[in-house]
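[1] Just the structure for this:
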Amino acid sequence: MNTQETSQLDNPKKKSLWKKNMWVFTKLVAVVLVVSFLVRGFLFTNYIVYGQSMMPTIHDGERIIVNKIGYEITEPNRFDLIIFHATEDSDYIKRVIGLPGDEIYYDDDTLYINDEAHDEHFLKVHKEDHDHGLFTENFNLEEMTGETTVPEGYVFVLGDNRQNSVDSRHIGFVPVEEIVGQANMAFWPPKNIRFFK
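    Model (predicted):
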């Protein structure tokens, strides 16, 4: 058998191998796309934060990762950062302050839940920079909502920038069923990558 006959025999083998590799590659791409769709659609998603209501914790224009599956398994915890459907067109990011059954009030810039003072460590930097009056104005739940405690199936939320936030003081309690998920981390811009506590 001469060299020309050998190369002609190899050619069909090469075509067959190429087709096989293309099929494997196509399946791999399809699996990656399906997994990406499932992860994005059901487990995690990303949001761009607009506005200053969560400063200094989250800044205007930052991109964040939101865990969508966590609250399918557990209930929100106090001080979680959550994304929820505020209107048909807008989702908000705020911090859970009150859980079902909680009685809430602020007195002299201190959060009281069920008559127990709670430290809001995430406000420390903001309070230090705030030099005029109370950072969180005094209020109680009944004054704001007409309810003495947070109703079952709802949470009470506030923005970390208490002077510039539309939150439960204005829109009332947030139904748990309207919560999209928990904000876990900021990933953009890269210099600001961090996990939320």
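[2] all contacts plus neighbour counts: C-alpha atoms, from now on.
    OK.
[3] now the strand ranked longest in the chain, how far from the centre of its chain.
    Longest strand in the chain by number of residues, with DSSP state E as the criterion: strand 179-188. Taking the mean of its C-alpha atoms, strand 179-188 sits 2 Å from the chain's own mean (Cα atoms, centre = their mean, to the nearest Å).
[4] can you list contacts of the next helix or strand after it?
    Counting by DSSP states H and E, the next helix or strand C-terminal to strand 179-188 is strand 194-195. Judged by Cα atoms under 8 Å, 6 or more residues apart in numbering, the contacts made with strand 194-195 from elsewhere in the structure are Asn184, Met185, Ala186, Phe187.
[5] Report the contact partners of the closest residue to Leu99 other than its chain neighbours.
    The shortest distance from Leu99 to any non-neighbouring residue, by Cα to Cα, 6 or more residues apart in numbering, is to Val155 (5.0 Å). With contact set as Cα under 8 Å, 6+ apart, Val155 has these partners: Val96, Ile97, Gly98, Leu99, Pro100, Phe173, Val174, Pro175, Val176.
[6] And the strands in the chain?
    According to DSSP E, the strands that the chain contains are 44-48, 63-67, 81-85, 91-98, 104-107, 110-113, 116-118, 139-140, 154-158, 174-175, 179-188, 194-195.
[7] One more, so I can put them side by side:
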Amino acid sequence: YFNEGQELLSGVAAWVVLLSGLGSALGLILYTRFLDGPDAQSAEPGNDGSLLLILIRPFVLALALLLLALHIKIAVIERVEVSGKSMYPTLHNGDLIWIEKLSTGLNVPDLSFPFGPISVTGKIPMYGREWYERGEVVVFRYPGVNEDREDYFIKRIIGLPGDQFEIRNGNVYINRHEIEEGYLPSSIITNPRPSLSQPPVQHPPVELNLLSTEVKYSALYGLGMEGYVPEHTVLVLGDNREHSRDSRSIGFIPTFYIQGRAFGVR
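    Next up is the predicted model:
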């Protein structure tokens, strides 16, 4: 889902963020050393170097703390607010939850250049994990073509790469076995609306610069409500199936887009 140039740039950007966090920690250590040193005890008249050190020390400490906080937010853990009711009754609108990011890989803010082919999307490919557990609640970036889009979804992983899935009669089957979803109330209906479950509607081919294209209306590309989860992707559903925009409408989620997992949510 990203070319070699994107992979290289994302790795460089992520390492810059990682090193900035480590640098801030080193700055704190040096600050403590200077604070305990002889020059920090007093500033004698005429000693401009010691006076300057005393004056700039608070600013250095503030910068180090800012870098450390940014590093923790991007790479370790972040507190977010749930918006909407797609994960009801597990999560409610306005709930505050913690997102753990260490196990999913280092993420950096997205950056794309207008009118250019290169976009910097933030994750170290060698660092991000490819393995997830069925039933995990994760936060992921909207899998669209616009890298600057700031839409994030929170859903539950139902299918893993290589899984055979089927949604039938309100039940979800993975590898031909119905999965137990104790987090769902009995009134929840899993079957999608007809507009999401019907076979893809195809327009006649449209000729554009001698290139033939077809317009398809199906997030799962004609698989309907059964098929296989492709490699490097997961199948996600919201707990509130009647009011959730999930894989039934936006398709499989590349693991590259997963930003973190909800800490302590079952």
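[8] returning to that earlier point: ranking the strands of structure 1 by burial, who's on top?
    strand 154-158 (a mean of 24; mean count of other Cα atoms under 10 Å).
[9] what range in structure 2 matches that strand?
    Alignment of strand 154-158 of structure 1 against structure 2: residues 233-237, by TM-score structural alignment.
[10] distance from the matching stretch to structure 1 after superposition?
    Stretch 233-237 of structure 2 differs from its equivalent in structure 1 by a mean of 0.6 Å after superposition (mean Cα distance after the TM-score superposition for structure 1).
[11] now stretch 54-68 of structure 2
    Averaged over the aligned pairs, stretch 54-68 of structure 2 sits 5.5 Å from structure 1 after superposition, using mean Cα distance after the TM-score superposition for structure 1.
[12] Quick one: neighbours of Gly49 of structure 2, just the number.
    The burial count assigned to Gly49 of structure 2 is 12, neighbours taken as other Cα atoms under 10 Å.
[13] nope, Leu52 of structure 2 is what I meant
    Neighbour tally, Leu52 of structure 2, other Cα under 10 Å: 11.
[14] and what of Met54 of structure 1?
    Residues near Met54 of structure 1, counting by other Cα under 10 Å: 22.
[15] What lines up with it in structure 2?
    Taking TM-score structural alignment as the criterion, the aligned counterpart of Met54 of structure 1 in structure 2 is Met87.
[16] What span of structure 1 is the longest helix anywhere in structure 2 aligned with?
    The single longest helix within structure 2, with elements called by DSSP state H, is helix 4-36. Mapped onto structure 1 using TM-score structural alignment, helix 4-36 of structure 2 covers no residues at all.
[17] which strands and helices sit next to that helix?
    Packing contacts for helix 4-36 of structure 2, counted by 3 or more Cα pairs under 8 Å, 6 or more residues apart in numbering; DSSP states H and E, involve helix 48-75, strand 119-120.
[18] Buried deepest among these, which one?
    Mean neighbours per residue, mean count of other Cα under 10 Å, is largest over the helices and strands packed on helix 4-36 of structure 2 for strand 119-120, with a mean of 22.
[19] Against which helices or strands is it packed?
    Counting contacts by 3+ Cα pairs under 8 Å, 6+ apart, strand 119-120 of structure 2 is packed against helix 4-36, strand 111-112.
[20] Nearest to Val76 of structure 2, out of those?
    helix 4-36 (10.6 Å; Cα to Cα).
[21] can you pull the buried residues of the closest one?
    Of the residues in helix 4-36 of structure 2, those scored as buried under the neighbour-count criterion (16 or more other Cα atoms under 10 Å) are 6-7, 9-15, 17-18, 20-22, 24-25, 27-28, 31, 34.
[22] quick check: angle from it to helix 48-75?
    Helix 4-36 of structure 2 and helix 48-75 are oriented at 140 degrees to each other (axes from the mean of the first three to the mean of the last three Cα atoms, to 10 degrees).
[23] Run through the residues that contact His126 of structure 1.
    For His126 of structure 1, counting by Cα under 8 Å, 6+ apart, the contacting residues are Pro56, Asn161.
[24] How much space separates it from Asn161 of structure 1?
    Between His126 of structure 1 and Asn161 of structure 1 the distance is 8 Å, computed by Cα to Cα, to the nearest Å.
[25] Give me the most central residue, structure 1.
    The residue at the geometric middle of structure 1, judged as the C-alpha nearest the mean C-alpha position with Cα atoms, centre = their mean, is Ala183 (2.3 Å).
[26] got the contact list for the equivalent of that one over in structure 2?
    The equivalent of Ala183 of structure 1 in structure 2 is Ala262 (alignment by TM-score structural alignment). The contact partners of Ala262 of structure 2, taken as Cα under 8 Å, 6+ apart, are Ile97, Trp98, Ile99, Glu100, Glu136, Val137, Val138, Val139.
[27] One more pass at 6 Å, please.
    Ala262 of structure 2 makes contact with Trp98, Ile99, Val137, Val138, according to Cα atoms under 6 Å, 6 or more residues apart in numbering.
[28] Skipping its backbone neighbours, what lies nearest it in space?
    Closest residue to Ala262 of structure 2 apart from its sequence neighbours, by Cα to Cα, 6+ apart: Ile99 at 4.6 Å.
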